[in-house]
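Peer 1: Quick one: sequence plus predicted model below, questions after.
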Amino acid sequence: MRVAIADDEVDVVQFLKSIIEGMGHHSMTFADGAALSQALVRETFDLVIMDWSMPKKDGLATLVWMQSALQERPPVIMLTNRTAKRDISDALNAGADDYITKPEDPTVIAARINAVLRRNANSGSFDTKAVYGRYEFDRIGQTVTIDGTIITLTAKEFELADMFFRNRDRTLSRNYIMEAIWRTTAALATRTLDMHISRVRSKLDLKPENGFRIFTVFGYGYRLETTDRG
């Protein structure tokens, strides 16, 4: 999972970063709401954790902006020292998925993060086997079958295909994909990504008549789209 952290207090950012990375997730950090907003336009995140009182654009204004500006909004946890009931209700009504008051124990924060991620996970994301139309994924054996026929995929091709199907109908940025599959965003991985996507598209015969297609979102990344055929 990829988590954005937005807070102008360096010690809070490092505190959250240690929790998130200790849970096995990736993180990106931002010092203000404007920088976070710019990143949300060009990057994919599974979760945003942000403070209310940030420079340039505060947390509430960022929440309101996310609701109107983003077609695919990630879940948001507000982590702030504001404790008034009116503030909590305003944040939740503006679109926050959870509200945590500073300071809080790391184990509680980790549990709340897991709860939000579970609520927003696609159905079947963590099952050992999953069926999507004609496609059946065995995540233990790392195999894909189409109408009972096993398709030979490399380990990276399987990871990539599985990521797309778990995130079907969701646009994923190139950096999000490369970080999750290759653990890097280097230029070399960019060429590798294009090659692997081409192979997955071909091997799994991803086209509208089979129910799914992968298409390029110019300047952003890729999307596995469910079609009404297949």
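Peer 2: Alright, I've got the coordinates.

Peer 1: from here on, contacts and neighbour counts on C-alpha atoms
Peer 2: Will do.

Peer 1: what does stretch 200-207 rub up against?
Peer 2: When contacts are defined by Cα atoms under 8 Å, 6 or more residues apart in numbering, stretch 200-207 is touched by residues 146, 151, 152, 153, 157, 160, 161, 212, 213, 214.

Peer 1: Most neighbours among those, which one?
Peer 2: The residue in the contacts of stretch 200-207 with the most neighbours, by other Cα atoms under 10 Å, is residue 212 (26 neighbours).

Peer 1: Hmm, it is touching residue 226, no?
Peer 2: Yes - applying Cα atoms under 8 Å as the test, residue 212 and residue 226 come out as touching, 4.7 Å apart.

Peer 1: check contacts around the most centrally placed residue in the chain.
Peer 2: The residue lying closest to the centre of the chain (Cα atoms, centre = their mean) is residue 46, at 2.8 Å. Applying Cα under 8 Å, 6+ apart, we find residue 46 in contact with 1, 2, 3, 74, 75, 117.

Peer 1: The same query, at a cut-off of 7 Å, please.
Peer 2: Applying Cα atoms under 7 Å, 6 or more residues apart in numbering to residue 46 gives the contacts 1, 2, 3, 74, 75.

Peer 1: Would you mind giving those as TSV with neighbour count added?
Peer 2: As requested, the contacts of residue 46 are exported to TSV (neighbours: other Cα atoms under 10 Å):
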residue	neighbour count
1	16
2	18
3	23
74	20
75	19
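
Peer 1: Looking at those, which are in strands?
Peer 2: 2, 3 (DSSP state E).

Peer 1: any chance of the contacts of residue 46 in TSV, plus distance to residue 178?
Peer 2: Below are these laid out as TSV (distance: Cα to Cα, whole Å):
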residue	distance to residue 178
1	12
2	12
3	15
74	19
75	21
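
Peer 1: Looking at the contacts of residue 46, spot the one nearest residue 189.
Peer 2: Checking those against residue 189 by Cα to Cα gives residue 2 as the nearest, at 17.7 Å.

Peer 1: Comparison target below:
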Amino acid sequence: MHIGVLEDDLDQQAFIEACLTTAGHQVSLFARSSELRRATKEQTFDFFIIDWRLPDSCGMDVVSHLRQHEGWRGPILFITASQGEDEIVKALELGADDFLAKPLRPKEFIARVSALGRRSGYVTPHPAATCPESFKLHTEEHYISVAGNAVGLTEREYRLAALFFSKIGELITRAHLLELVWGIKGDVSTRTVDTHVSRLRRKLELDGRHGLRLRSVYQSGYRMDTCQTTNAEQVAN
């Protein structure tokens, strides 16, 4: 995941960065809330870790701004030196998904990050066991190669593809896709999902020619299936 960390203490920054990079995450560090807000307009993030006390703002205000004004639906882990119940409750009410008190313990810290990531649908794909060799997921750069050719994907398309590749042979409902990839729950139109899946199928040639077919399951959702490799002429017919 690409994780934005808002923490002004340089020692804490270094500690958090070391923990996250060791766990395989990409990290961007910010000491001021203004820096993070500017970065959200220029970069795509999967996860935020936000400290309570900052030189130019309060971490709770940052959480509230992300949720209410920027429509951020991804996970937010709030960290604080205070263990007071009122502060913890306020942070959660404003939109934080979880909190940790300082000093951070490395194993627990990474476990909390991983748990929030899983809950929000961020998966680490392991396609080698079941996925044909024609497909290669570049997890750090967030793109996929098909038959040796790099295919450019939007961040959401990559997350959608990574989810399908991690669950080959499993039915994934449209509602589940909306929740995991878009962060939307409830009775929401699934037309957006269908449009993205159709575009992804075309971009990655998931029509059987490379050994994978992304199928639509009537009134349910989608399933990625392995199949015998077909050539372009057979697909066209």
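Peer 2: Looks like it came in fine. Computed from a predicted model, the values in this text were never measured in an experiment.

Peer 1: Look up how far residue 116 of structure 1 lies from the residue nearest to the centre of structure 1.
Peer 2: As judged by Cα to Cα, to the nearest Å, residue 46 of structure 1 and residue 116 of structure 1 stand 10 Å apart.

Peer 1: need the helices for structure 2, in chain order.
Peer 2: Assigned by DSSP state H, the helices in structure 2 fall at 10-22, 33-40, 59-68, 85-94, 106-119, 155-166, 174-177, 191-204, 232-236.

Peer 1: Those helices: which one's closest to residue 134 of structure 2?
Peer 2: That would be helix 191-204 among the helices of structure 2, by Cα to Cα, at 10.4 Å.

Peer 1: quick check: angle from that closest one to helix 155-166?
Peer 2: Between helix 191-204 of structure 2 and helix 155-166, the angle formed by their directions is 80 degrees, by axes from the mean of the first three to the mean of the last three Cα atoms, to 10 degrees.

Peer 1: roughly how far out does helix 191-204 of structure 2 sit from the chain middle?
Peer 2: 18 Å (Cα atoms, centre = their mean, to the nearest Å).

Peer 1: for residue 99 of structure 1, what are its contacts?
Peer 2: Shown in contact with residue 99 of structure 1 (Cα under 7 Å, 6+ apart): 77, 78, 79, 88.

Peer 1: With neighbour count and distance to residue 26 of structure 1 added, can I get these in TSV?
Peer 2: Formatted as TSV, these follow (neighbours: other Cα atoms under 10 Å; distance: Cα to Cα, whole Å):
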residue	neighbour count	distance to residue 26 of structure 1
77	24	16
78	25	19
79	25	18
88	19	27
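
Peer 1: Output the residues you listed as TSV; include the columns distance to residue 37 of structure 1.
Peer 2: Below are the contacts of residue 99 of structure 1 laid out as TSV (distance: Cα to Cα, whole Å):
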residue	distance to residue 37 of structure 1
77	15
78	15
79	17
88	21
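
Peer 1: Go through these and say which is closest to residue 140 of structure 1.
Peer 2: Nearest to residue 140 of structure 1 among the contacts of residue 99 of structure 1, with distances taken as Cα to Cα, is residue 77, at 32.2 Å.

Peer 1: wait, doesn't the closest one sit right on residue 48?
Peer 2: Yes - between residue 77 of structure 1 and residue 48 there is a contact under Cα atoms under 7 Å: 6.2 Å.

Peer 1: what's the overlap in contacts for those two?
Peer 2: What both residue 77 of structure 1 and residue 48 touch, as defined by Cα under 7 Å, 6+ apart, is an empty set.

Peer 1: circling back: the residue nearest to the centre of structure 1 pairs with which position in structure 2?
Peer 2: Counting by TM-score structural alignment, residue 46 of structure 1 lines up with residue 46 in structure 2.

Peer 1: Now its match. Nearest residue, chain neighbours left out?
Peer 2: Nearest residue to residue 46 of structure 2, sequence neighbours excluded (Cα to Cα, 6 or more residues apart in numbering): residue 2, at 5.2 Å.

Peer 1: What's the match for the one you found in structure 1?
Peer 2: Under the alignment (TM-score structural alignment), residue 2 of structure 2 maps onto residue 2.

Peer 1: Would you check how far apart that match and residue 19 of structure 1 are?
Peer 2: For residue 2 of structure 1, the distance to residue 19 of structure 1 equals 13 Å [Cα to Cα].

Peer 1: Kindly report the same for residue 174 of structure 1.
Peer 2: Distance from residue 174 of structure 1 to residue 19 of structure 1, by Cα to Cα: 25 Å.

Peer 1: Between these two, which has more neighbouring residues?
Peer 2: residue 174 (22 against 16).

Peer 1: OK, contacts around residue 136 of structure 2?
Peer 2: Contacts of residue 136 of structure 2 were listed using Cα under 7 Å, 6+ apart, and they are 144, 145, 146.

Peer 1: Next, format those residues as TSV and append distance to residue 102 of structure 2.
Peer 2: Below are those laid out as TSV (distance: Cα to Cα, whole Å):
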residue	distance to residue 102 of structure 2
144	38
145	41
146	45
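
Peer 1: for these, which one is nearest residue 110 of structure 2?
Peer 2: residue 144 (26.5 Å).

Peer 1: okay, now the closest one: neighbour count?
Peer 2: When neighbours are defined as other Cα under 10 Å, residue 144 of structure 2 has 21 of them.

Peer 1: Now it: closest residue in space, sequence neighbours ignored.
Peer 2: Using Cα to Cα, 6+ apart and skipping the chain neighbours, the partner closest in space to residue 144 of structure 2 is residue 137 (4.7 Å).

Peer 1: surely the one you found meets residue 148?
Peer 2: No - with contact defined as Cα under 7 Å, residue 137 of structure 2 and residue 148 do not form a contacting pair (11.1 Å).

Peer 1: More neighbours: those two, which one.
Peer 2: Ranked by neighbour count (other Cα under 10 Å), residue 137 of structure 2 and residue 148 place residue 137 first, with 20 against 11.
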